[in-house]
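sequence plus the predicted model coming up.
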Amino acid sequence: MREGPGVWPPPPLVVGGLLLLAYLAGWALPLPVHRPLAGAGITLAILSLAWGLWALAVMRRAGTDPRPFTPDTQFVGTGPFRFGRNPIYLGFLGIAAGLALWWGQAWGWLAVLLAFLWLDRAAVRKEEAYLRGRFPASYPPYAAKVRRWV
């Protein structure tokens, strides 16, 4: 069986690492950009986590492994994948944005931006090329009608 899209390091580690660096930077050199919005931040983070878990559940139910370095066995275009091609990554970004709201620090927003850029350029583009080759009958029409993010 073919290998997966070859995304490495795993996206949760990249996003988590950026958030950890942002938190530490905010502690060492505070750069407040707004007052901390804990309620809004926690709400956004929880909703984003639920969104990502829904996408993971849909992939598991379809019988495919959601890890981006393993081969896909089924094409999935249902559930949250109807609204955007990368709901798990969108969930990661929503969690990161929720933490940035909570912290109120420029570092958190920088982490969100860097996470988005890395996901979009390093992970998503590799996965899209892989999916076009792996599912040539179903992925291209899906990609033509469903947006990359939302």
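Cool, the structure landed. Residues are numbered from 1 along each chain as shown.

from here on, just use CA atoms for contacts and neighbour counts.
OK.

same for the lengthiest helix in the chain, what does it pack against?
The longest helix of the chain (DSSP state H) is helix 38-62. Counting by 3 or more C-alpha pairs under 8 Å, 6 or more residues apart in numbering; DSSP states H and E, the packing neighbours recorded for helix 38-62 are helix 87-103.

who's in contact with the residue nearest the centre of the chain?
In the chain, the residue lying closest to the centroid (C-alpha atoms, centre = their mean) is residue 89, at 1.2 Å. Residues in contact with residue 89 (C-alpha atoms under 8 Å, 6 or more residues apart in numbering) are 11, 52, 119.

swap in residue 55?
For residue 55, the contact set (C-alpha under 8 Å, 6+ apart) comprises 79, 80, 81, 87, 88.

quick one, which of those are buried?
Among those, those classed as buried by neighbour count (16 or more other C-alpha atoms under 10 Å) are 79, 80, 81, 87, 88.

another structure for you, compare them:
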Amino acid sequence: MHIPPPVPFTLAWIAQSLIVRKNRDTPVPVLSRAAGVAVGGVSLALMGGTVAQFRLGDTTIDPARPDRSSTLITTGPNRLTRNPIYLGFAGLLVAHALWRGSLTAALPVAGFVAAVTPQIEHEEDALMSRFGRAYARYVGRVPRWVSWR
């Protein structure tokens, strides 16, 4: 069963909002707000850049139909992470937690990652079937999320 990525993202966002609801009168440090804006901006740029690369490659961005991929995109944001759109969604959740000044509000990010991992695995299987060795080489050099090297 495919769950569109915006669904777990929205549920995590709502969970974050409920977590911080009781502390909404607590002042949030300016640095936390600024970090939230920065992380949010980078996340949106990552997602937008990815969509642009997929459009240039004339391939699908539909996670429900990875079998429709016509081109293996390994440039742009995809040279840094195999899942830049999912990473962008996670980044937006981190940005939201920073904006709200709540470390606890970052907890739903883990729930989001857990919720989308089966979809990512499905996409990886489809891409491996479609692109074979080229995809295997890509997997060998580009991390699923981020590299700490």
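That came through, no problem. Everything numeric here is computed off the predicted structure, so don't read it as measured data.

can you calculate the TM-score here?
After superposition, the two chains reach a TM-score (TM-score structural alignment, normalised by the length of structure 2) of 0.84; 140 aligned residues with a C-alpha RMSD of 2.0 Å.

picking that back up, trace the residue nearest to the centre of structure 1 over to structure 2, please.
Counting by TM-score structural alignment, residue 89 of structure 1 lines up with residue 86 in structure 2.

can you tell me how far its match is from residue 109 of structure 2?
According to C-alpha to C-alpha, to the nearest Å, residue 86 of structure 2 and residue 109 of structure 2 sit 11 Å apart.

and residue 96 of structure 2, by the same measure?
10 Å.

please apply the same query to residue 63 of structure 2.
For residue 63 of structure 2, the distance to residue 109 of structure 2 - C-alpha to C-alpha - is 19 Å.

quick one: which of those two has more around it?
Taking neighbours as other C-alpha atoms under 10 Å, residue 63 of structure 2 and residue 109 compare with residue 109 leading, 23 against 17.

which helix or strand contains the counterpart of residue 129 of structure 1 in structure 2?
Correspondence of residue 129 of structure 1 to structure 2, assessed by TM-score structural alignment: residue 125. Assigned by DSSP states H and E, residue 125 of structure 2 belongs to helix 107-141.

so which elements touch that helix?
Helix 107-141 of structure 2 packs on helix 6-21, helix 84-100, going by 3+ C-alpha pairs under 8 Å, 6+ apart.

buried residues in it?
For helix 107-141 of structure 2, by 16+ other C-alpha under 10 Å, it's 107-109, 111-113, 115-116, 119-120, 122-124, 126-128, 130, 135, 138.

residues in contact with whatever residue of structure 1 lines up with residue 11 of structure 2?
Under the alignment defined by TM-score structural alignment, residue 11 of structure 2 is paired with residue 17 of structure 1. Contacts of residue 17 of structure 1 were listed using C-alpha under 8 Å, 6+ apart, and none were found.

secondary structure class of residue 64 of structure 2, three-state.
On the three-state scheme (DSSP: H, G, I helix; E, B strand; the rest coil), residue 64 of structure 2 is labelled coil.

which residues touch it?
2, 4.

against residue 98 of structure 1, how distant is the counterpart of it in structure 1?
Under the alignment by TM-score structural alignment, residue 64 of structure 2 pairs with residue 69 in structure 1. Going from residue 69 of structure 1 to residue 98 of structure 1 by C-alpha to C-alpha gives 27 Å.
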